[in-house]
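Coordinates for the following, if possible.
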Amino acid sequence: MEWFVAEDYSLGRLLVTEGLAAIYLVAFLGAVHQFRPLVGSDGMMPIPRFLRAVPFARAPSVFHFHYSDRFFAAVAWTGAGLALATLLGATQFMPLAACMLVWLVLWILYLSIVNVSQIWYSFGWESLLLEAGFLAIFLGNSSVGPPILVLIAVRWLLFRLEFGAGLIKMRGDKCWRDLTCLYYHHETQPMPGPLSWYFHRMPKRLHRLEVLGNHFAQLVMPFGLFAPQPVAAIAAAVMIITQLWLVASGNFSWLNWITIVLGLSVIPDSVFEMVVPVSLPEGSSSAPLYFVVLVVAVTALVVVLSYWPIRNMISHGQRMNASFNSWHLVNTYGAFGSVTKVRYEVIVEGTSDSAITAQSEWKEYEFKGKPGDVNRRPRQFAPYHLRLDWLFWFIPISPGYADPWFPAFVERLLRNDRDTLKLLRHNPFPDAPPQHVRARLYRYRFTTWKERRETGAWWKREPV
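A predicted model of the protein is given here:
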């Protein structure tokens, strides 16, 4: 069945599966380290309470059959172990059916976590990992040649990811059309990185070029993915370079990295071998009948489910990130349709004084990723996702994002909850919990070159 195999894409397939395994590993480890204070039995938004209110059909998950914090930890550690084994190449030497089973289990376990973790897992990159992880089940391993239908489905996913993001920008904030959005975005993005200050301080003409390059990568290049080679590889390379620029300029969880991984599937082995002298066997051109049937069936499923994302993309009321089914298959994507022009930060403080007076000493809680101390340089965390820090960014934009988790967060600070404090960089009350906690709103901006030289500070802030 020569029609079934995509010649010259064995290395591309390997890079995709290895890359997805690495992202799965990061995602599962993030769940291990953060779930207890966020969604555990005593968390801010407990999973048991969610399970009582939401049926399996609306949120498919193994946790509908049983939940305990120990079981959640077992699920997350199992996912991390399988992802690590895959990353180390174990599935490449398994029988094809066993390899597919490993990828299926990875998908089921992460789907189970996403579907019950509520607002903490409500971002587009969760659906993106699930959709890409589902397709990886049918990419096969070294025992078979890369199935061309699945590789086309991967390109279709990459097209929707990039083109959808481009459309949402052109339909959204006016600054994307007049090329001024990046006058602000590097400073006001959810979680700046160590180089964001420098990106923000680039000349405005370079910011306009950044926006033009973004529009070219997201609105023009996606159509090249379905062109003959080398056009498709060039289109993918442009997207990869653009995503690496975004990796350097901020922290966006694994959104950029998974886009890069998907782009690698478009580049033929002959191009990789020009850069790195590595070659792989193409795999057998004859695939088992069950594998062929499954690949054809999944391709048909993708075609049918694509109706909803296509309708969304051509709609004037385009949704930014959405799943049209509870299994997170064939979703729609987009990011930053609007750009905030001013950065506000919620700063949480506590005091040991039992009675609050004008002389009360308030000590500030320091978070791992979100801005706080003006002298602290932003850190690089992506592809790891700091879920608490990320949600804090939304509160000044729409206070509704703080309900119901923020009051629960404050209550845990008032009792020095150990698991909650692990999410923070610094607890100013190590010996005894504070008597009172308050939240203050500040306006933050990056310092100028002059202010940076004179004070050493990365931020300047004013109370609001």
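
Only C-alpha atoms from now on, for both contacts and neighbour counts.
Will do.

Figure out how far the host helix or strand of Ala297 is from the centre of its chain.
Under the criterion DSSP states H and E, the helix or strand holding Ala297 is helix 289-305. In terms of Cα atoms, centre = their mean, to the nearest Å, the centre of helix 289-305 is found 27 Å from the chain centre.

Show me what it is packed up against.
Applying 3 or more Cα pairs under 8 Å, 6 or more residues apart in numbering; DSSP states H and E, one finds that helix 289-305 makes contact with helix 148-171.

What is the subsequent helix or strand relative to the helix it packs on?
Stepping forward along the backbone from helix 148-171, the first helix or strand reached (DSSP H and E) is helix 174-177.

buried ones in that next one?
By 16 or more other Cα atoms under 10 Å, the buried positions in helix 174-177 come out as 175-176.

List the contacts of it.
When contacts are defined by Cα atoms under 8 Å, 6 or more residues apart in numbering, helix 174-177 is touched by residues 169-170, 181, 211, 339.

ok so, going back, would you mark the buried spots in whichever helix or strand comes after the helix holding Ala297?
Downstream of helix 289-305, the first helix or strand assigned by DSSP H and E is helix 307-314. For helix 307-314, the neighbour count (16+ other Cα under 10 Å) marks 308-309, 312-313 as buried.

Could you check the longest strand belonging to the chain and say which residues are buried?
Assignment by DSSP state E gives strand 436-446 as the longest strand of the chain. Under the neighbour-count criterion of 16+ other Cα under 10 Å, strand 436-446 has 436-437, 441-442, 444-446 buried.

same thing with stretch 203-219?
Residues 207-208, 210-212, 214-219 are the ones in stretch 203-219 that count as buried (16+ other Cα under 10 Å).

next one: stretch 27-36
Applying 16+ other Cα under 10 Å to stretch 27-36 flags 27-32, 34-36 as buried.

this one as well, want them side by side:
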Amino acid sequence: MEWWTDVLTAEDYEVGRQIVQRGVAAVYLVAFLSAVAQFPALLGEKGLLPVPAFLERAGGRACPSLFHRRYSDRLLLAVAWAGTAVSALLVVGLPQAGPPWVPLVAFLVIWWLYTSIVNVGQTFYGFGWESLLLEAGFLVAFLGSDEVAPPFLVLLMIRYLVFRLEFGAGMIKMRGDRSWRDLTALYYHHETQPMPNPASRFFHLLPKPLHRIEVAGNHVTQLAVPFLLFAPQPVAGFAALVMILTQGWLVVSGNFAWLNTLTIILAFAAVPDSFYAAVIPTVDPAGSYQPTPLWFTIVVVLAMLLLAYLSRQALANLFARHQLMNASFNRWHLGNAYGAFGSVTKVRYEVIVEGTVDEVGPGARWLEYEFKGKPGDPSRMPRQFAPYHLRLDWMMWFLALGSERGWFTPFLVKLLQADPLILKLLRKDPFDGARPRYVRARIFLYRFSTRAEKRATGLWWIREPQGVLVHPASLRAEVS
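Just a heads-up that it's a prediction; the model follows:
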């Protein structure tokens, strides 16, 4: 065995490598399928924010993308389906069965394909977990194949990514909303989070002392535990398990796309094989590895040095007075700054979109468009969608907070046109594909029903009208 194999490999992390490789590939699979289903309606040639118009405005300043020179919906679908196919192969482990260059190329292919999508995705792809997925995919590309032992440097850099993700989230909370510091944030968060799930109401109704314990536990997990990822085993492994447990709590209590799922997957890079053997004694993942090729070791070292260099700004950002949240410092989305919910919304507003086939007046019958994930019908139980990302529903949450970014007026126009691509993104079109005469948008204050209210009415939500965001408008007049 060569000296570089002794220093740079970690033979006791085979299970962790399998979980990380296949898990990250599975998230890419979900992301590409999301693009197939949603991108043409949101960003396609006839979408709400068409990519061709965006590229024309950006000109030479456009970020790297396969679509930089030419975009078409057909090309987008070809890219997304190709990414889906390669991701599926990685999930089942076929490329990993070959020499180390095969999964290296496969992961770099899906990283580049998804980078091409994100870089033209505008506000609909402006989420921190997009950059997290890209950085994770690039990193995991260098984990090698089943033929060679897992590279220790890559596992270490994955832990560093988890550290930046968790510690960044902890610091942005401490620097942000006072409710995180006085331990009251979860008095509100389960109810006001972007997209509650079936268990969110249960968590919201827990006793307030328990909410304070939750927040305190979150601070410990995000501000102290991440440093232990770099400690010797078994400390690093137990630190990872603590993070996996707390991230699982977030999966159960909300819909945050693949943010929590991907964090859980990456944390397994710090869990050694001995942990699995302690639970299931028959587990013996260690195999007879072939010597790691010198070329692969050189590539791994150079790639990790590059990532360390690119992440220097993100590291400094963790300790900066004016910390940035979910920021990319380069066009490749490598070495990013992360963080979530630096501020907590205390009340929940929802924008409810309605249409009518009648003339506007006291007798007009307005019918409500229903979204798949965002709260609407007060009697409807919230659904679980994560790790799938409902992009339109998330943007409706931001809209209720006052952030529109140019997509909502085109959305209302599409409803007036009964655009089939947009209507497919909704749970219910009250007009069954026919065109309404008018649409409008009203604002409601939402809160979870109490236990007594739920027993009496069967409602999950109690809502009160707060005003009008968009007055009745039709295609005959400008929507305003």
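
Now the buried members of the contacts of helix 174-177 of structure 1.
169-170, 181, 211, 339.

Format those residues as CSV; extra columns: distance to Trp156 of structure 1.
Below are these laid out as CSV (distance: Cα to Cα, whole Å):
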residue, distance to Trp156 of structure 1
Lys169, 20
Met170, 21
Cys181, 28
Val211, 24
Val339, 27
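
which secondary structure elements does the lengthiest strand in structure 2 contact?
Across structure 2, the longest stretch assigned as strand under DSSP E is strand 461-473. Judged by 3+ Cα pairs under 8 Å, 6+ apart, the packing partners of strand 461-473 of structure 2 are strand 438-448.

For the strand it packs on, give me the average deviation versus structure 1.
Following the fit onto structure 1, the mean deviation recorded for strand 438-448 of structure 2 is 0.2 Å by mean Cα distance after the TM-score superposition for structure 1.

Give the aligned range of that strand in structure 1.
Under TM-score structural alignment, the counterpart of strand 438-448 of structure 2 in structure 1 spans residues 436-446.

Go through the buried residues of helix 307-314 of structure 1 and say which is closest to Gly19 of structure 1.
Pro309 (25.1 Å; Cα to Cα).

Which residue of structure 2 sits opposite the closest one in the alignment?
Aligning on TM-score structural alignment places Pro309 of structure 1 opposite Ala314 in structure 2.

need the contact list for that match.
164, 329, 335-337.

closest to Ala10 of structure 2 among the residues you listed?
Using Cα to Cα, Arg164 comes nearest to Ala10 of structure 2 of the contacts of Ala314 of structure 2, at 22.4 Å.

need the contact list for that closest one.
Contact analysis of Arg164 of structure 2 by Cα under 8 Å, 6+ apart lists 314-315, 318, 337-338.

Translate it into the numbering of structure 1.
Under TM-score structural alignment, Arg164 of structure 2 pairs with Arg160 in structure 1.

Am I right that Ala364 of structure 2 sits in a strand?
No. Assessed with DSSP: H, G, I helix; E, B strand; the rest coil, Ala364 of structure 2 is coil; it does not lie in a strand.

quick one: what's aligned to it in structure 1?
The alignment partner of Ala364 of structure 2 in structure 1, by TM-score structural alignment, is Ser360.

Next one: its match from Ala432 of structure 1, what distance?
Distance, Ser360 of structure 1 to Ala432 of structure 1, using Cα to Cα, to the nearest Å: 17 Å.

can you give me the strands for the stretch 101-250 of structure 1?
For the stretch 101-250 of structure 1, applying DSSP state E, counting those that start in this stretch gives no strands.

And Gly248 of structure 2? What does it align with in structure 1?
With TM-score structural alignment as the criterion, Gly248 of structure 2 matches Leu244.

what's around the closest residue to that match other than its chain neighbours, how many residues?
Leaving out its chain neighbours, the residue that sits closest to Leu244 of structure 1 by Cα to Cα, 6 or more residues apart in numbering is Asn256, at 7.3 Å. Neighbour count for Asn256 of structure 1, taken as other Cα atoms under 10 Å: 21.

corresponding residue for Asn256 of structure 1 in structure 2?
By TM-score structural alignment, Asn256 of structure 1 lines up with Asn260.

One more: Leu329 of structure 1?
Taking TM-score structural alignment, the alignment pairs Leu329 of structure 1 with Leu334 from structure 2.

returning to what we had before: let's verify the closest residue in space to the match of Ala364 of structure 2 that isn't next to it in sequence: helix, strand, or coil?
In this structure, Ser360 of structure 1 finds its nearest non-sequential neighbour in Asp353, 6.4 Å apart by Cα to Cα, 6+ apart. Classification of Asp353 of structure 1 using three-state DSSP returns coil.

Many thanks, we can stop here.
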